[in-house]
Each structure stands twice: as C-alpha cells, then as structure tokens.
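*Asks:* Could you look at this predicted model? Sequence included:
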Amino acid sequence: MKSETSAGVAAPPPAELAADPAVQRHILGVLVTSQILSGAGLAAGITVGALLAQDMLGSTGLAGLPSALFTAGSALAAIVVSRISAARGRRPGLAVGYATGAVGSVGVIAAAALDSPVLLFLALFVYGAGTATNLQARYAGADLAAPGHRARAISTVLVATTLGGVLGPNLAAPTGALAHAVHLPRLAGPFLLAGLAYAAAAVVLATRLHPDPLLLARAAAAPTEQAPADDPAAAAASTARTRNRVLLGAQVMVVTQVVMVGVMTMTPVHMHDAGQGTAASGLVIALHVAAMYLPSPLTGRLVDRHGPLAVGAAAGLTLLVAGLLAAAAPAHSVPLLALALVLLGLGWNFGLVSGTAILTDAVPLATRAKTQGGVDVAIAIAGATGGLASGAVVDLAGYPVLALGGGLLALLILPALATAAARGRR
C-alpha cells in the first residue's frame, strides 16, 4: 500500500527519499544545530567539574571523580539511547538523552547550593547522559550517507560541537558571576548554561529531526537486503570479519578516550595548583575542545581518502607527542599547556572519526544502533576509568607522570592497526 501525504499525493518511496541529497542536508542541519547547543552543555563539566569537587571535598585525590561519574553515567545513557534508537529511531533516543543531561545539570546546581557532595555525585552521573548523546549523534549523521562519504558526514556532526564547546569554557567567568548574583557558588555557573543548552538541544531534535535517518535508512535498504549465505563457512568468515572490525574500531576509540580524559581532567587542577585562575584554565580547555572537534572535516576527508587505519595510526602518534609535551611543560606556562591540550584533542579526533568509520562500515543496518551503543558503553567506561585514575596518579606521582603515561598508552593501538592492515593486504 502506497503512503500518501496529507494532500493525497503519493509520497516518495523510502529508497528515493533516502537518496535525496536534500533530505541528508536537512538531517545534518538539524544535527548541527543540536550539537552546537550540546557542545556548550558538555563543556561545563570539563571546565569546572573537577574544581567543584575539589572545593567541596578539599582533596585533589578525588578531583578526578566527577569526570569518572559523568562518564560512567554516559555508559548507562549510551545503552538507553541506543536501545531507544534501535526500537524507535534516532529522534526519540537523542532527545531523551539530552533531556536527561539537562536534569543532571539542575541537580549539580542544587548540590552546589546545598554544599552536598553526595547529591553532586548523583547529579554528575545523570549529567553524563548529555555526553553520551553528543557522541551518539555522530552515528545519525552517517545513517543515510554513501559509504565513500560516511566519514565526512560523521565529521560534519562532530565539528558542530566546536562552537558550543569553545564558547562554554570561556563563559565560565560570566556564568560564575551570574551564579554569584543569585546566591549560588560561582563554580555552579557553567551548569546553568549546561541545563539550558541541553534542554534546547532536546527540543530541536524532538521537533525537527524528520524524517528519522535510521528508520528511513532501514526502510530504503529492506527491499535490497540479501539473504544469509547458504555456505556456513562463508557465513562464519563474514561474521568473523565483522567481529574483528568492530573490535578494532572499539579499541581505537577506547584507548584514545582513556588517554584524552585522563590528561584533560587533571589539567585545570594542575593549573589551579600552580596559581592559575579559571580564566586561564578555561582558555586552555576551550582550545582543547576546539581541537577535539574543529579538525573533523579534514579528518573525515583523510579517512575517506586514505582509509581509517592510517588515520588511526596518526591518532596514536599525536597523543604520544601531546603526552610528552604536557609532561615537560611548566605548570605556569599557559602557551605550552595549551599546545599540549590542542594536540591531545587532535589525537582524540583522529581516533574517534577513524574508529567510528571502521565500526559503521562493518555493521549492517539491522544491528547498527545496538552495536554502536555497546561500543559507546565501552568508550564511556574507559573514560570513567581514565578520569577516576587520573586524580590518584597526580596525587601519588604528579601530573607529568600522568601525561607521559597517557602518551605511551596511546601507542597500544598501533600493533592492532598494523595487523588489520596486513590482514587486509592478504
């Protein structure tokens, strides 16, 4: 039975609608708008989360706990968002995720007002849903993209986070002044911005993401889906190839996430202990966030042209250089720390775009959302581990040891990429 519009005119079939460039442009436009808003929301926790916990607890050793909590919360959120997306489409999944992040932001503000560490930790866990949703949105950009342009579609969604991510940390001082004016702690100010930004992103997605990219892609692919191979050996080989590619993409993203979160989380604390104010640390984090997302269009083109394995290797090497520089930079040197954090963000960007491309190319549409959600859970757990361990490492051995260890850890992805490249040549 043919679908019809409200005017009684037959609607285009799913395959024709999915192939229409205007549809993909509209979807990317909506995703870009929501990512700009959510970028400001996620930057709040990066900029002042550790400082807020340090202020409440009076301990540097637990300053990495906020990052661990909101990345752990993002692990649970990744499961929920991916399950909703798999069952009902990207639109409700992403909208629910951002709305949950807004609720968490309000909880952080309440915890700061009440000086309640327990409420702070619970609220940061809920706030992590915004981080998970921001990452999940990149998959929505690739649902309708042609295979040779998927990395560029992913990068388009990622780069949109730059504007909000750069503005967010630089608004730490003004929003802190606003919070102080309404009798709240200054460090709660960025979370006022986060709550509004996440709520606005949820509204944009809920009202504007039509048609749903994942549901449309499934409908368009349904008539041409191939039946499973009759040859059990061929089917087993295909399954093994898919599993290997999924594991490779996950490994690239997990390792780069651990390194990035660990070093990034403790950099504001490192600068604060050296006498730097929130304006200096906010500038460094803003440049870091810009480097995380701004190079995405270039990274997408590099992946589409040279392949994700080469760009993944570049991620490991860039993170190594970032760790070496951060370890060697004096705590009072804002320019050197800023350069180290820029390289840290760039290495993470290389790893995320290349790893996402490996994963998306490997997984069929029928199981894509569920598999992507599972990998994002692993990424979030890795980030939580990195954030939690970073405070303890700095407390016991110092920031330079943390930075150097992170750079060396990034090299773990190189053997796996080399093995995959050799397997591909064979």
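*Replies:* Arrived safely, thanks for sending.

*Asks:* rest of the way, CA atoms for contacts and neighbours
*Replies:* Noted.

*Asks:* Can you tell me the SS state at the residue nearest the centre of the chain?
*Replies:* Using Cα atoms, centre = their mean, the residue of the chain that lies closest to the mean C-alpha position is residue 135, 3.6 Å off. Of the three states, residue 135 takes helix under DSSP: H, G, I helix; E, B strand; the rest coil.

*Asks:* how close does it sit to residue 34?
*Replies:* For residue 135, the distance to residue 34 (Cα to Cα, to the nearest Å) stands at 12 Å.

*Asks:* same check, this time on residue 101
*Replies:* Computed as Cα to Cα, the residue 101 to residue 34 distance reads 13 Å.

*Asks:* what's the answer for residue 215, then?
*Replies:* 19 Å.

*Asks:* Residue 285 too?
*Replies:* Applying Cα to Cα to residue 285 and residue 34 gives a distance of 21 Å.

*Asks:* Can you show me the helices along the stretch 101-250 of the chain?
*Replies:* 117-142, 150-159, 161-170, 172-181, 189-208, 213-221, 232-273 (DSSP state H, counting those that start in this stretch).

*Asks:* Any chance of those in a markdown table with distance to residue 91 as columns?
*Replies:* Listed next are the helices of the stretch 101-250 of the chain as a markdown table, based on distance: least, Cα to Cα, whole Å:
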| stretch | distance to residue 91 |
| --- | --- |
| helix 117-142 | 9 |
| helix 150-159 | 15 |
| helix 161-170 | 18 |
| helix 172-181 | 30 |
| helix 189-208 | 6 |
| helix 213-221 | 8 |
| helix 232-273 | 24 |
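
*Asks:* another one to put next to it:
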Amino acid sequence: MAVLSAAQIVGGVGVAVGLALSSVLVDELSGSTVISGFAGTATVLGAALLALPTAKASGSGGRRAGLSLAYAAALAGCAISVLAISLRTWPLLLAGLVLVGGGSAGGLAARYSATDLSPKDRSARHLSLVVWASTIGSVAGPNLAKPADQIGMRLGLVEKAGPFAFAALAFALALVVVIGFLRPDPLKLARELNGAREEAGGRNRTIRTAWQTLRTTPMARRALVMIAISHTAMVSVMSMTPVKLHHDGSNLDVIGLVISLHIAGMYVLSPVVGWLADKAGKVPVLVLGMALLLSASALAGTAGHRVWQVTAALVLLGLGWSCGLVAGSALVTESVPIERRPAVQGLSDLLMNVCGATGTIVAGAIVGLLGYGVLGLVVGVMVAVAGLWLAAVWRRAAPGYGTADPAPVTAGP
C-alpha cells in the first residue's frame, strides 16, 4: 500500500501538470476550439489503448510489470510532447498525449493492485486509499505548471514545454518506485495464497476471458457501466473547462486553481467514499455519485462567466466521479474470481476510457458549435438516465446486492 501510494503521488504530478495545459496548447497551435477537445481525447484514448497491455502484463508478470509498462509509456509521451511544442505542431503533440495517457492507465491499475490482498469487507477502503494518494501530486500538479514553464525557459526550452519535461521526471520517478520497491508483487502473492493460476495468452485471450466472465456476472456488468458513465461525464466537462475559462479571459493561474480544486474533489474524500461503500453498499454510493454528477452538470451549464460557479461545478464533478470509480471498481473486483480479475479490470479501464475519449470528442464539437451551456445539459441528461436505470435495477435486485458481502447474482439484464 505504501509503495503504491508513493507511485500514485509522483505519477499524479505527471498527469496533472500536462492536464492543465494540454487543451489550451492544442487550441493555440491549431487555432480551433473544436480541435482543442482532441487534447483530452488523446490522453483518455491513450489510457484506453494501454489498459489491455497493462492488464496483460499484470496477468502474466504481476502488477509490477503492468505498472512499469504504463509509466514507461507516459515518460516517452512527455518527451514527444516537448518535441512537438518546440516544433509548433499540434498533430505530433496529440500523438505524444496519447502515450502520456499511460500515466492515467498506471494510476487506474494501481487502484486495483491495492485490492489484491484486501479482506472482502475492506476492498473499497483499500482501493480508495491508493486513489486518495493521488491527491498530493494531482492537486499540486496544475499549480506547478507555471513554475515548471519558467524553469524550462531558463534551461532553453520553448514556452509551455517545461511542464511536460517536469512531468517526464515525475513519471521516471514513479517507474523507479514501482520497479525497485513493489516487492513482493501483490497479485502474484494473492494467487499463491489462493492457489490460482496465472493468465496466459495474448490480448485477444485477455478480452475473451473478460467478456466470458462478464456474461455470467451481471453485478460486474452493471458496475462497469456505471464506471464508464461516471468517467464520461467527468472527462467531457472537465476537458473543455480550461478552454472555456481561457476564452472568458482567465489567466493560467486561475485555470490551474480551478483544475486543482476539481482534482481535489476527485481524490481528497475518496477514503470517506470507500468507507461508505463498504458500510452502506456499493450501489447506494453509485446512485449518490450520479446525483452529484447531475448537480455538477446543472451548475456548469448555467455558470455563464461566473468563475466561482464553474469552480463549484468542477468540485462536485470530481466528487461524483470518485463515488463512481471507487464503488464501481470495488464491486467489479468483488464480483469476479482472482484469476480473472486482471482481464476484467483491464477491460473495465478500456471501456471506461474509450467512453471518456468519445465524450471529449463530442464535448469539443458541442462547445465549439453550441456552447459550454449545452454541454452541461447533454451530460446532465445522460447522467440522469443512468442514475434512474441503476436505481430501478437496485430495487428489483436480490437482497444484499451491492453491499459489502453481496449475495450472488447470476441472472438479469
């Protein structure tokens, strides 16, 4: 837990430093608000593309192998991004941001690593503690963008390349922490204790194993859907907020502060969310997350030029995402046998990020053509429908559904 938390702290810095500037940079280099939405898309798409390779590496070589792959990809992506900014080419910057998405893939995989050796009634709390560890790096990251930029220019880098060079150092440190100190490997030890075999085969085998498991585990299917909805809503609104603030005249300091408060909403209260999910049940916390996301969408859509209202919306957006991620991930983990967990967890992260990437593409088009307020309305409708569906399924389900000790469910939509 300590090693995973340390990796999350430094990896979170790398993710957040680039996050604060990526859409603004693409906007400046391309001259298009619509294209600026592809910055968030590229990062989320990279996390999606790296989810299955990370899961495959974890399944065959343990968590250390999977996390190392993800952080190494992010390090390479930062180097490419620095080159792209120097050359003033936004297509190459988008390519670099795809690999930077490995940092997010590593952070997501680390949360599952925390559950490998967890008692069943504490899986959400252990998962949430590693998620919470991201708070320090993620909140500090956006506010380090300006100092990193100034230091980078003193060292000879072009303007706005410094933050990505700083992010590269952060990912390199995360890689050292994982390779050097994640011993014994938690997944290998858990399999040894449970007498489970390691997964074999390539990417197609990983996908096939995951789909076969989900077909017979409706609880895991529903949890996966709610994780994807939560992430899509959060990424869609968050990715376009820096562009909105930039166009409204806010400077880099204001944008960094708003994103920092949003990330604080995502992570600071995650241990409370984990405790509540273990005590009250995962599904009630998922429903709570939908309510928070709906409130955030309404606030964002009606904010106009009020920076304080946009900030409040993003804090609630982060809290709703936290409920969806922590409760949903714990429910997925509890619902499948340990030998199949890496495959199902990898597919969950893949689908989550594909939905998020799609959301950022649509969000960029909506904001560019119709405005930020319409984006809030569209996201709000999506979240409301998902929340009502989950509440209806929960009422029909067998007793114990989504609690700390769930009753087995083998049928249902």
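*Replies:* Yep, that arrived. Keep in mind it's a predicted model, so treat the numbers as computed, not measured.

*Asks:* burial of the aligned partner of residue 206 of the first structure in the second structure, as a residue count?
*Replies:* With TM-score structural alignment as the criterion, the equivalent of residue 206 of the first structure in the second structure is residue 179. Neighbour count for residue 179 of the second structure, taken as other Cα atoms under 10 Å: 13.

*Asks:* next one: residue 113 of the first structure
*Replies:* 14.

*Asks:* for the one 4 residues further on, same thing?
*Replies:* Around residue 117 of the first structure there are 16 other residues, counting by other Cα under 10 Å.

*Asks:* swap in residue 23 of the first structure?
*Replies:* When neighbours are counted by other Cα under 10 Å, residue 23 of the first structure registers 16.

*Asks:* Check the alignment and tell me where it lands in the second structure.
*Replies:* Mapped onto the second structure by TM-score structural alignment, residue 23 of the first structure lines up with nothing.

*Asks:* Three-state assignment for the closest residue to residue 23 of the first structure other than its chain neighbours, please.
*Replies:* Using Cα to Cα, 6 or more residues apart in numbering and skipping the chain neighbours, the partner closest in space to residue 23 of the first structure is residue 17 (7.0 Å). Here residue 17 of the first structure is recorded as helix under three-state DSSP.

*Asks:* so after the host helix or strand of residue 56 of the first structure, what's the next helix or strand?
*Replies:* Take DSSP states H and E as the rule and residue 56 of the first structure turns out to sit in helix 21-57. Next helix or strand after helix 21-57 of the first structure toward the C-terminus (DSSP H and E): helix 65-88.

*Asks:* State the span of the second structure onto which that next one is aligned.
*Replies:* Counting by TM-score structural alignment, helix 65-88 of the first structure corresponds to 38-61 in the second structure.

*Asks:* just checking, residue 347 of the second structure touches residue 207?
*Replies:* Yes - with contacts counted by Cα atoms under 8 Å, residue 347 of the second structure reaches residue 207, the gap being 6.7 Å.

*Asks:* Of those two, give the one with the bigger neighbour count.
*Replies:* Between residue 347 of the second structure and residue 207, residue 347 has the larger neighbour count (other Cα under 10 Å), namely 24 against 18.

*Asks:* quick one, what contacts that one?
*Replies:* Neighbouring residues of residue 347 of the second structure by Cα atoms under 8 Å, 6 or more residues apart in numbering: 51, 52, 207, 210.
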